[in-house]
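Peer 1: Sequence first, predicted model second:
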Amino acid sequence: MIVQRAIGFFRSFYVCGALSADEVGQWDLAFNFLMLAAPLTVLGIPGAFGRFLAKYETHGDQKRFLSQTLIACLVLTFASCTSIWLMAETVAEYFFGSTEFKGLVRLLAIGLPVVIFFNFSTSWFSGKRLNRFVFRIQFTQTLFFAVACVASLRLFSVSAKWVVISYLASCLIGVLLAFGYFAVEEETQDAERASDSAMDHTMWRKLLPFAIWVWVGNALENLFSLCDRMLLVNFYPDSGVDVQYLIGQYHTACIFPLLLMSIGAMAASTGMPYLAKDWEEGRQQAVADRMNLMMKAVGMICLAGSVGVLLIAPVLFGDLWKDKFTLGEALLPMALCFCSIGAISTVTQNYVWCIEKAWITSCFVLMGLIVNFVSGYFLVQRMGIEGVVASTLVAHLFVLSAVFIVCIRHGLRIDLGVLLIGIAILGVSAGKTTALFGFLMIAFLCLKSTLIIDARLRTKLIGQLTQRLRLS
């Protein structure tokens, strides 16, 4: 997984270096369009595989389950792609800012089925607990995308269109590989038991409500991450400025911060099974201890990562990118701040899952989306793109505060150290000086007090570090 993310990072770095700022903006909008349209098109049906596939697999209804969900997704995909093709001018105007991009929209309409069924296949194998297949498919897609980007941008024109084509081609490779794995997996499994014909009706009654909630959650998450771009496309006050140029600058500012947010997502997914086990066994204090430790760990990693990125930013944006993204460098501190807050928020939401109130997270994201849009609408008129980024920071801070309040009301005692790390992360938004000061203060507290790390854990960590240094 680390290698896969490293490949994706260097591919992003290469693409930004090769393309102009406005072309980077086109690629950013095209990619976000695919990420929004793919789950919306199929009503979140593949997202329900993790919950329902094991049930129908146990009863011998796996093939019928696959055929019915596949047919439904095919019909929905055809209808959606046809609509996008026919409404290309409208989509181009409101999503890309001009009808001149209707050709790009039609390319996305053609490629959308590939993205949908790439997601379908990975969700299918994940639901069957064949994670080795999922990893191989995703790794192959990531590697092919990186190679195709380098090759196409060198052999053909340097444009966002070829990055889009490379991405769609890599998803197609992933789908073909998934089909091969499906054929192998089908040959090795036992003969399927006879299916009950009543399954046709009962399956959809159980699956659709769950899938719709997944669909709503995905839509809110994607809209939340897309809101700032749409504010720039539709409400930027200066019509003489190329909005895609601004989005390209913003895209480069988010490359490094999004890595920090992915750390929070990985920590949340890894820690959830342990939290759930402790909760089900009645060890609420153990859950609280794990939660505080996870929030502190993710917060300190994000804080240290933010300081490191800010220190090397002049080299990255100046020497390597030749001062092409100076505005992106100026937006970097706020982007690092809101992505770090988002990472902590993702980890904290695990407690909401433990108390079985997962629907609350969707409500928080919806409220955060509203805050993002309303504050961004007013700030973009006064501050331009800086106002849009500031509104995103405010929205993430609102969501984290709301999650904290609910967790505290349901018995989670949040350590003072978590709040101190959060304050230090807020300092990142002001630039490298305050970020470095906050980092040094947290480091001092880690070494000289028990506010961040208690004495027992500190002694254990120092002992492990000393042992590793001796072995090396």
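Peer 2: That came through fine.
Peer 1: use CA for all of it now, contacts and neighbours both
Peer 2: Will do.
Peer 1: Which elements pack onto the helix or strand where N234 lies?
Peer 2: According to DSSP states H and E, N234 maps onto helix 199-235. Contact partners of helix 199-235 among helices and strands, from 3 or more CA pairs under 8 Å, 6 or more residues apart in numbering; DSSP states H and E: helix 21-41, helix 243-280, helix 359-383, helix 385-409.
Peer 1: Which one of those helices lies nearest to R106?
Peer 2: helix 21-41 (11.1 Å; CA to CA).
Peer 1: Quick one: name whatever helix or strand follows that closest one.
Peer 2: Where DSSP H and E defines the elements, the next helix or strand beyond helix 21-41 is helix 49-58.
Peer 1: Below is an additional structure, to be compared with the one above:
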Amino acid sequence: MRSFCPTSTLPPLNDPQAVTSTKPETPASFAADSLAIGMLVVLAMTIIQRSLGFLRSIWFCRLMDDAVVGQWAMAFDFITMATPVMLFGMPGSLPRYVETYRQQGHLRSLVRRLLIATVACTGIFMVGLTVAPDWFGWLIFLESDNSQLTYSVAVGVISIIAFNFVHQLVSSLRQVRVASMMQFVQSVAFTLIGVGWLIRGGGLAGLILSFAAASLIAILPGGWTLAKGWRGLPRSETRFDAPSMWRRLLPYAIALWVMNLLSNLFEMSDRYMILHFTSGGEQMGQAAVGQYHSGRIFPVLLMSLASMIAGVLMPYLAADWESGRREAVVDRIRKVLAALSIVFTLGAAATLWIAPWLFANLLQNRYADGLALMPMAFVFYIWASLVMIGQDYLWVAERGRLVGIAIAVGLTLNLILNATLLPILGLQGAVIATLCAHATVMIGIGMAMAWCGFEFDLTLISISLLPASLMLGPVVAVASVCTVILVSPKIKRWIVEGIEPLAAKFGRPATMWS
């Protein structure tokens, strides 16, 4: 479950600080991309990036043995998921407050202080790693005597912090094309450098440094854009009130930090439990993580797509909610949940049907355990995708703390079940534990939605349970999807309404998405 927090680039209503005296904004400042262009660019880049990521994962699994693949998975997870927690959510606050402080003419002051805080947090992390490299090596790799790997992870952390800060700032300024270009450059550069390094016989430390180099290269488009438009930002004639800024920003940042912490711990907990609780020592643990990683290559693509859909959907839900159209919010979420569950279940069934051939040819029959666990992985990742859409409702209803409670309960259950089942059932026990934990989170989010006024009916409940049919095989899953569609007039009506965006290109209104 990836961390998610809805953001808005609009200043809050009735904010006395939202309008202040500023000098006129020059044409050199940042002109926001239109929403339509932004959505198209994000969709196109997401498809390209996920395709590259899939091919890169296949090559990594072919060029490394399962133990090294497990080490890479642990290093990548630590680099990408620990950094938001390490920075206490402060850079993540940029999307919420950039537009507000830009209109006040104080954006430079805001960014300068957040940059100083980010550098300070990074410095504290580096000091900690320098003082206790053996402990970090044990935590990440279960190897306390491999300082080369530990220090390569430190370089990766520094590079991704720099990349994320620039990317967050560019995205907050609504430079959608530039932000997407940064991600595209990072993906392409890492694929070329990383695969090239492994083909030449390079090791894991060099692969981690390849990721760091790709992240630094990807900063260039964003840095160029910021350098061009920075002078054109409006300047305020009033003095910047730093204490007021921190009083306003810190509660949001802390809430975001808590959500990132819980979400990332939940996402990483299964791999860490596999690494540290698998019997047989560090080699067996690393190999088990590698097998688990191979079984997640396809399912995780669905969750990435769901994350993009949830981010695109959020502004429309917020607009309906603030305009008093609460029924429209519920209607949109119902339709998206139904479409996502049906399409993802069919896609997973098709993948499971061809998976034996893919694993035999692309992965050289080296990841039998990964193939065996894939059906359950598809189920809990589709459930995680439904949770991403459902929690949009809680965020727009300003009940985001309920999301944290559901994730905290799921995380606790995941740790308990992993510790219990891993020694008994091995990797299969870890997958069962993660499946139960995701089911618990989905039920918790559903209960929270119902408590906040979202009405569930038999159709939506059956849609939520539909992915579980994948554990009985792709044929049963396809038959289940067809049955749900045929017996539910409501779903058939939603499918017809879902075609309207295509008709809108020919002049017809798209009522569902308007």
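Peer 2: Ah, there it is. All of these numbers come straight from a predicted model, not from anything done at the bench.
Peer 1: mind listing what's buried in the helix holding N234 of the first structure?
Peer 2: Of all the residues in helix 199-235 of the first structure, those buried under the rule 16 or more other CA atoms under 10 Å are 207-208, 210-233, 235.
Peer 1: again, but for stretch 491-508 of the second structure
Peer 2: 491, 494, 498, 500-501.
Peer 1: Based on its surroundings, how many neighbours for the equivalent of S210 of the second structure over in the first structure?
Peer 2: S210 of the second structure maps onto S166 of the first structure when the alignment is built from TM-score structural alignment. The local packing of S166 of the first structure (other CA atoms under 10 Å) involves 22 other residues.
Peer 1: Who are the packing partners of the one helix or strand S166 of the first structure maps to?
Peer 2: In the assignment (DSSP H and E), S166 of the first structure maps to helix 160-188. Counting contacts by 3+ CA pairs under 8 Å, 6+ apart, helix 160-188 of the first structure packs against helix 21-41, helix 102-127, helix 131-155.
Peer 1: what's around the aligned partner of S307 of the second structure in the first structure, how many residues?
Peer 2: Aligning on TM-score structural alignment places S307 of the second structure opposite A265 in the first structure. By other CA under 10 Å, the residues close to A265 of the first structure number 19.
Peer 1: Could you verify my assumption that A265 of the first structure touches T348?
Peer 2: No: A265 of the first structure is beyond contact range of T348, at 10.6 Å (criterion: CA atoms under 8 Å).
Peer 1: quick one on the thing from earlier: S67 of the first structure versus the match of S210 of the second structure, what's the distance?
Peer 2: Distance, S166 of the first structure to S67 of the first structure, using CA to CA, to the nearest Å: 30 Å.
Peer 1: again, but for A304 of the first structure
Peer 2: Taking CA to CA, one finds A304 of the first structure at 48 Å from S67 of the first structure.
Peer 1: which one of the two has more residues nearby?
Peer 2: Neighbours per residue, other CA under 10 Å: of A304 of the first structure and S67, the larger number sits with A304, 19 against 11.
Peer 1: How about the more buried one, nearest residue that isn't a chain neighbour?
Peer 2: Excluding its sequence neighbours, the residue lying closest to A304 of the first structure (CA to CA, 6 or more residues apart in numbering) is F439, at 6.7 Å.
Peer 1: Could you pull up the contacting residues of the one you found?
Peer 2: Neighbour list for F439 of the first structure: 303-304, 307, 424 [criterion: CA atoms under 8 Å, 6 or more residues apart in numbering].
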